[in-house]
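Engineer: pasting the sequence and the predicted coordinates here, then a few questions.
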Amino acid sequence: MNAMILRWIGVKFEDRRKLAMMAPVFFLCGISELLNYNGYMTLFNQRFGSEYLPYVYGAEAVIMPLEAWFMSWLTSRLTKPQLMRTLFAIMGVIIGVNAVALLLFNSMDISPRAYYPFLFLSSSFVVRQQTILLWSLAVDLCPTQQAKRLMPVFVSSAALGGIAAGVLAQVVSKWLGADAVYMLAPLFLLAGGVNYWKSIAYYLVPLTLKQERSVASGAAEGGLSSGDYFKRSFTTPYLLVAIGIMTLMPALYFLMEYVFLNVTRTIYKTESEFASFFGLVTTLLFTIALLLQLVSNRLMAWLGQSNMLPAIAIIFTCGFVAAAATFGTSFILYSLSMGYMFLYLLLYYFAEPANQLFFKLLPMLQRDGYRYIAQGVAASLGILIGALLQSLHAELGFSLRLLVWVGGGGGVLLVLMTYIGKSLYIRELIRSVQTMSDTRQDLALAFDEYMRENKSPLMLDQLLANSNDYAREVALGMIGRTGDDTYLPKLLALVDDRSARIRIASLRAMNLERAELQALVKVASFLEDPDYEVRAAGVRLLGRADHMRHQAVYFVRLKLLDSSPKVVAEAVKALYYLQNEQSFEACYEVIQRYLKEGGEQTVYICRVIAELEMYSFLPDVEQLLGHTDPAVRAEAIACMGKLRHIAAIPWLLEQLEWAEPALYEVTIDAFIAMGSGAIEPLKDVLQQAQPKVWSAAIRALAALLDEAECQSVLLGAALLKLEELWKSRDIEAALYKMELSTRAELARMRLTEHKAFLLDGVWTVMERIAESDVVFAVRRAIEDEDEEIRESGLEALAEGSADKRLTAALLALFEGWSAPHTDMPYEQAVQVLRAAAGLQDMWLQLLASDALRREENEPLSGQQALMGMLDKVVFLKQVPFFSDLSLEELGYIAGIAVEEKHSAGTRLVASGEINNKLGVIVDGSVQLLAAGSKNGMIAELGPKDVFGETSAIDATAATTTARSVGEVRILTLLGEEMAKLIRLHPEIGMGLLKASLARVRMLEQKIAQTG
């Protein structure tokens, strides 16, 4: 039932928590805002006089810059959550104090007239800031796509709050008066504050834990001073017009409000009647707002964003003309009420987003600066001009009817300004696109949006003829999205264009549905392009030429012999799309050949097999799972996933324990691609799987299961695995008890690796059962290097809305992991190690078995008398050259390391001769000698140093001689074996590269110091 309701209102199931938290805030605060507005407007107009509105609006225009300074001051001193809470508290205090004051005045039966301007100004501040505050919070809490779904619901909630406030105002004012209407406002604000406070704790605090480090650098690169923003805003024509529009609209609204209130006051003379009618208008206003919200998307799509402001300006003008035409008749109240309501709705609900059009063309880093300047200037000037227009009646004695005609004239001026603004915007848009210096996605989107709303072939032609490649790409992308085949001749003419990017873009933009043979031949000329990407795009296009299938096949078949594997792969796909059975045999031969060749050819053809769902090649692809090339293995696994080859899951799970990171991620994606068929096999491994395998299974299941199943299946598995990890720390403590500190450090290293994999899985589960963006932010903070950020992350985790059991388990792990190991009785240590000897993890099993063997004093075999596997790993862990490798990777290195002993004076590496060995000194020392010199010693190396590393892997000539000083014991690594290991496990190569670069930097520093 809940899911059906969510679908009906257009939101997803995972949005429900945020919706349930925030919708009541908008509803209750919407009631509070409108009760506040209704109350203070009624009290001021009835007890102080609507003829004084120009003066309070003038005072407000003076106060607003101070208000902006105060807000800026608060923003610079408080974090975002603190700012949100502080502002909400300030607003609550203001209307709370006003409510108490009104209550005291009523109880004392007094009505101090001087108080009501203060009531107006302070309450107006609350209304103004409350709207900004709530929408700012909603924008901060919702990622872009979620915001598109939830914002209409929040708008509807606020509109329903307005309707409820209107009904309440009518009822309460009738029986208890306007004072009681105002007094209800802080109560509803307090009620909405409960969820408001929770939403900040649950969502905003985590999202703002770690501010983007790029802000400062971005400001340095693209920021301007306030003076620069101000100067450029008033010297850029289309921005100046934008400020004029943003100023004139509120000025005209305040004029309409003034006339409406004065006329209403003459008809409804008592305070209760005025408040009741004002409540009715509020109810109608927000009912219309709710109805408009239901059709707003269609309305904006029909009009187009660039036509919204002219449409709003025309309605403004019509509102004033209708009021002027009915002045002195019985319809005046109706026309003024409708004019007031529509101007209110258009100004606050439609004009604000429409005004943002002008800022889309500005650079992203400068956009907010211009927007704040424009809004600040427009807000102050709008109120000031509105007050001056009102004073035409209050001070100069203009009749209200004449005032309405003045408003009509202002409306006509507004219409002219919006059309001028639109024209300037289009001119600036074209200029910006024509002078693009990079692929600015925001400009391309703005142009695309405008072209969808306003078909303009001339504008596209101008851009196609432009010398700027970025501008031409934008135009070609637009042509491709419209599918307009009338541009085909112009696109074909680009076959000889100097830029490969333009040639590719032109091919992508072509529509061959009604193309003739001559056009097809011209497209075929792209197939001989020197750039293989262009040839591939041409083949892809011909694969869609169904109406000239035989001719297209003729050209495409030739590309089966192309030198580029990508072009050949596209040719195979095109021939299948064209359903040319005569070519299938040739395609099969190509596929079989490419599957055997390995490298890039095999990678591309695996993608073809997956895309065309060629299940007959499954056995061949399965053979590639053990290929030596990691790229081929990865593509074969991805192909297995896309073909939903469930039978491969057991083998893939087996290999996961030894998979390098890239292959590990590809395997998880393959499980997800297999769909529901992979669920049961993956569930089966959750109980007994090694942490690395468990994490992969849990991450795949989190993507495959719905939220309810994640709660019932994955949550329990995550809790159990965290408990197992915590108990595994006893292995470290047991090894320390056995006085095997180096082994204990290895156990700690392995358990830390387990912890990383388990946390990957646990965080994924949390993202599925809580808000994913919030969980991601908390995780990022907890993993940060800054201790203060980590502490804040842990606090946010503790206060968050995720499952309390999982949260508690994670907190215990984070807070206790770095604590020293606990001491334990010797007998308990032996029991822990005996249990660990039966674990699935090879390294923990090996460490435990080795400790038990030592405890039982078992004799060493001949092989073990040298250095066993574990001894090699313990030693290699202490060698700086291997410091960036994991325990697993150290194990691979130890597996190919051979222990050797050499007597004094042995030449281990000879300068100028081919060297294929890397040596690691275990005991003794080795001298490095300069080429051609017996005594020119460069350095003397000791235990844990390496030599021969610069020439071993690629078997090149050594640049120095290495000679033993006394008896020396070394671990030798053959370069060929290391190269094979790096191909299978690229992360080892990255680790060794980091170590090599560190040595180079150290050498450079020494040279610089000696220089």
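Structural biologist: Structure's in. What do you need?

Engineer: contacts, neighbours, all on C-alpha from now
Structural biologist: Fine.

Engineer: quick one: neighbours of residue 558, just the number.
Structural biologist: Counted with other Cα atoms under 10 Å, residues neighbouring residue 558 total 12.

Engineer: which helix or strand contains it?
Structural biologist: Using DSSP states H and E, residue 558 maps to helix 549-558.

Engineer: now do that helix: distance to the chain's middle.
Structural biologist: How far helix 549-558 lies from its chain's middle: 44 Å, per Cα atoms, centre = their mean, to the nearest Å.

Engineer: ok, residues contacting it?
Structural biologist: Under the contact criterion Cα atoms under 8 Å, 6 or more residues apart in numbering, helix 549-558 has outside partners 517, 520, 524, 539, 542-543, 545, 571, 574-575, 578, 580, 583.

Engineer: let's see it at 10 Å
Structural biologist: 517, 520-521, 523-525, 527, 538-546, 567-568, 570-580, 582-583, 586-587 (Cα atoms under 10 Å, 6 or more residues apart in numbering).

Engineer: and here is the other one:
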Amino acid sequence: MNGILRAVGARPEDQRKLLLMAPVFFICGIAEMLNYNSFMTLFNQRFGSEFLPYVYAAEAFILPLEAWLLSWLASRLPKPKLMRVMYAMMVGIVGVNAAILITLEGLGMDARWFYPVLFIASSFVVRQQTLLLWSLAIDLCSTQQAKRLMPVFVGSATLGGATAGLLAQLISLAFGPVVIYTVGGLLLLLVWRRYRKVISDFLVPISLRMEAASVEEETIGAGAVFKHALRSPFLLMVILLMTMMPALYFLMEYEFLSIARMSYVNEQAFSQFFGMITMILFVLAFLLQLVSGRLMEKLGASQMLTIIAGVYVLSFAGAVIFGGGAAAMPVISLGYMLLYLLLYYSAEPSYQLFFKTLPLAQRDSYRFAAQGIAASAGILLGAGMQFLHAGLGLSWQLLSVIGLAGSALLLVLAWYGRRLYMRELVRSVSSMSAADIADSFDEISMNPAAMEEARRLLDHPSDTAREIGIQLIGRLHDPKDLPLLLGLLEDGNDRIRIAAIRAMSLAGADLPAMAQIAKLLEDPDDALRTEGVRAIARMKQLKEQAFFFLRQKLLDRHPSVVAEAVKAMYSLGKEQSYEACREVIDRILEEGGEASVYMCGAIADLELTAFIPAIIKLTEDPHPAARVSAIRALGKLRSEDLIPLLLPKLSRMDEEMLSASTQAFVDIGQPSVKPLLASLPDAPAKHWSSAVMALSELLGEEDMRGGLTQEALGRLSELGKAADYGAALRVCGMEKLASLADMRWHEVRLLVFKGIWAMLAKLTDERAVEVIRTGVTHAEEEYRSNALEVLSEGFGDRRISQAMIISLELETMSRPKMERDEAMTLLEAALHGSDDWWREMANEALAERKGDMAVTNEGQIMNRLNKVVFLKQVPYFSDLSLEELGLIAGVAEEETISDEDILLKRGEPQSAMYVIVEGNIELTSVSAAGWEGTIGVLGPGDVCGVTSALDGSPSTVTAQSLLGDARVLKLSGDDVSRLVRLYPEIGIGLLRASFARIRLLEEMMMRIDS
């Protein structure tokens, strides 16, 4: 299966979505074209192709009503329900039509009035079926996934069309178009169940987010667009192109259907011929899809439309020349197929690029309004040209001449439109986003005027405009632009200088250019020096000179530059480069600390496995960032020795290190699977969550639905039992511990769910899981209940989703009152559980019962649980989770301050903050008037030294013990800063309490001055 996925450009995570949706597109593609083949055959043979102009004119007036109806439905129904209702409506329309046709056939009745109704109703089904499926695909796929899967869906639908053509021919051998129409309806019914499953599995979860984030958008009406078009030749040209191309196609279709009717008077013969044309058409469409991307890339949107207009001219010229002879049928059939292919598979995507030149905020409104105008006008114009023959009796020859004249006008419009488009493109270059530049780059690069405009942007006063110009030049990779970019190295804006270096094409650069770039190697800015090193490394044609400059950077003052220099030296491929680098690498790894962070990344990028033993030592480095980078590097180097080192530490890791460890298991690959699976039973929640997340990436769906699912169900069952620990502690009269137990239960549930969500993301769809994950705990009742409803439907795995719902309902579920003996039994069971927090709490409660308490009395050392209980009462930390409190308790050192000893000294920097446990701390300072006095006395639960500890500034107060010894918890500033970075709630708590402290100190200072 993985081989097939790779062959179509998909990934393993796309498998389920692909297997569900590709058959829907294939079968619906068959149904659509069987529907189209049969109703066109029935209309032409039983009602007459000469009435096509009237039906198309009616459609032109019905289209706005159709749009209003769909808009009305969309405003009143959620997206999933709208999709289901629309599909049911289409099945119903086809079913009713098929029933009427079968009845008429069975009774031998000829109700000619019904066939225009059949035409209009079936056209609605074909039109909406196409929109419905592509809208569903776009909604379900993220941008990157859409790039991988949309070609597969397009291919499936196209092959479905070709299959429909073959089926129509086969069915026509024994039956007529009524049976073909009925088979199309049955196929729509056949795929209905799978279509609903796609919606329930993927769209329903995503729609929760759509509804929660929906906002009213300002739209621009068709009238405003039309008025603007009258003032804008470019927009007018776009609308004319979008109108004339389908209008001329309808004329060619009319000629094709009319001549086919004259050639095949029998319904079965006509249907068989039309089936053959459909099959050939979609085989050609499939082949066109294989090359259309490359054609668009090579020619650009405007050039593509000019070529398409040229094909229109040739097709109608063929109809004029051969229309009256024996070759009329094949020539007009070929013209019909070519115009169909080019209109729907090449022209439509090309139109969209024209709208890239419009302001982003108005782009979609202009696009939809222009498409609405063009759709109605195109049908009316096409119907009008058809009427020249059907109503006024114009000859086929003259009708083809009119088509040729229209095609010639279309060619002139396309050619002139290309010039207008380029002019608009040049004007919009300075205001385009990076994404638009990327989409339009091929057009810009092929137009000298646009590229000259981009080069002129380098002198623009706006830095943003200059950056856009640099990006455009950089994508062109033209060595001739090197002097322009070198001139920007003297710019005063570092961002411009960095962008210029990155944009340079240095493959053919000479020594003076290298010397100019080498000046950056001594720039004060670290990022510029790093970019300079990368640029020198790209100049492979000057290896000796590059070696000279790069070797000096091995001794740079910043470790990031040194690491980049090592990578650059290795890229030179010289033995002396390797030797110089090895010395630097050994030295930095031996020193450890912050410098090793960048070097570990460089070693991983270069895959230097010889340094694995030295990096393993860094996993015990005192510097946290060094440990994290070492783990990441060892994972990328696939070092199996890392696995036994990490597993025992997972439960005690902070968020950053845990994330790095989880990714390391994934990077190491299959060797991680067995140890991770073996570690799951009785693993602490954090360990279990990390292991399951890694296994979700490493295991196949079958393995996940087996053993891993059972493990998840077992963990959820344990979680249900643990929900009563808080109640048991309350029965024992330990309210503070009970609150911590409840807090811990929520944290453990969050960790367990985190692992399970990772499993479900691999079993279903990552975006859908993220929406449900957010929804089940959302503050808005409707959003939350909708998410729970999706989960209750058996999302991903029915057993797991049901167990998750039970766990979510536990906190609101009323339970019978617990007896003391039952509580003690439950706490004794907690002693043997997997969570160390619950074990400590249970041990504390049971020790109190036995009179052998380990709680802190005066003078005793506080254990971790005591510290957490105490810190929870401190305003600075009261809003933190138990996990976060535990991390603070882990870095907090208990100290005793003797009477009158100084804790902080005014004017001196401090590296730690202090939380007072017992005793009093006096704060003194000097006022603006020079008076020294006491500004406050702090007691248990108060904090001092926060500002100095976090920013390294001198203390503004002197703090000393007052009236006896004091006990404090000392927190290193570096440790607190790291925890704040990893856990923002800690920083918010510190900030909130600091504001309160500032207000208090201001009041105290006012008292001193007075």
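Structural biologist: Sure thing, it's come through. Just so you know, these numbers come straight off a predicted model, no measurement behind them.

Engineer: can you say which of the contacts of helix 549-558 of the first structure are buried?
Structural biologist: Among the contacts of helix 549-558 of the first structure, those scoring as buried are 520, 523-524, 527, 538-546, 567-568, 570-578, 583, 587 (criterion: 16 or more other Cα atoms under 10 Å).

Engineer: let's see which of those end up in helices.
Structural biologist: Applying DSSP state H to these, the entries found in helices are 520, 523-524, 538-542, 567-568, 570-577, 587.

Engineer: any figure for the gap between residue 725 of the first structure and residue 686 of the first structure?
Structural biologist: Per Cα to Cα, to the nearest Å, residue 725 of the first structure is found 14 Å from residue 686 of the first structure.

Engineer: counting neighbours, go ahead and name the busier of those two.
Structural biologist: residue 686 (22 against 17).

Engineer: quick one: secondary structure of that one?
Structural biologist: Of the three states, residue 686 of the first structure takes coil under DSSP: H, G, I helix; E, B strand; the rest coil.

Engineer: which residues sit in contact with the residue at minimal distance from the centre of the second structure?
Structural biologist: Centroid check for the second structure by Cα atoms, centre = their mean gives residue 142 as the closest residue, at 5.4 Å. Neighbouring residues of residue 142 of the second structure by Cα under 10 Å, 6+ apart: 148-149, 766-767.

Engineer: can you list contacts of stretch 526-533 of the second structure?
Structural biologist: Contacts to stretch 526-533 of the second structure, defined as Cα under 10 Å, 6+ apart, come from residues 494-495, 497-499, 501-502, 514, 517-523, 534-535, 537, 546, 549-550, 553, 556-569.

Engineer: ok, the nearest residue to residue 945 of the second structure once chain neighbours are set aside to residue 971 of the second structure distance?
Structural biologist: Leaving aside its chain neighbours, residue 945 of the second structure sits nearest to residue 913 (4.5 Å; criterion: Cα to Cα, 6 or more residues apart in numbering). In this structure, residue 913 of the second structure and residue 971 of the second structure are 5 Å apart, going by Cα to Cα.

Engineer: now do the shared contacts for those two.
Structural biologist: The contact sets of residue 913 of the second structure and residue 971 overlap at 892, 945-946, 949 (Cα under 10 Å, 6+ apart).

Engineer: so residue 501 of the first structure makes contact with residue 474?
Structural biologist: No - judged on Cα atoms under 10 Å, residue 501 of the first structure makes no contact with residue 474 at a distance of 11.7 Å.

Engineer: of the two, which one has the most company?
Structural biologist: Legend: neighbour count by other Cα under 10 Å for residue 501 of the first structure and residue 474, higher for residue 474 (26 against 16).
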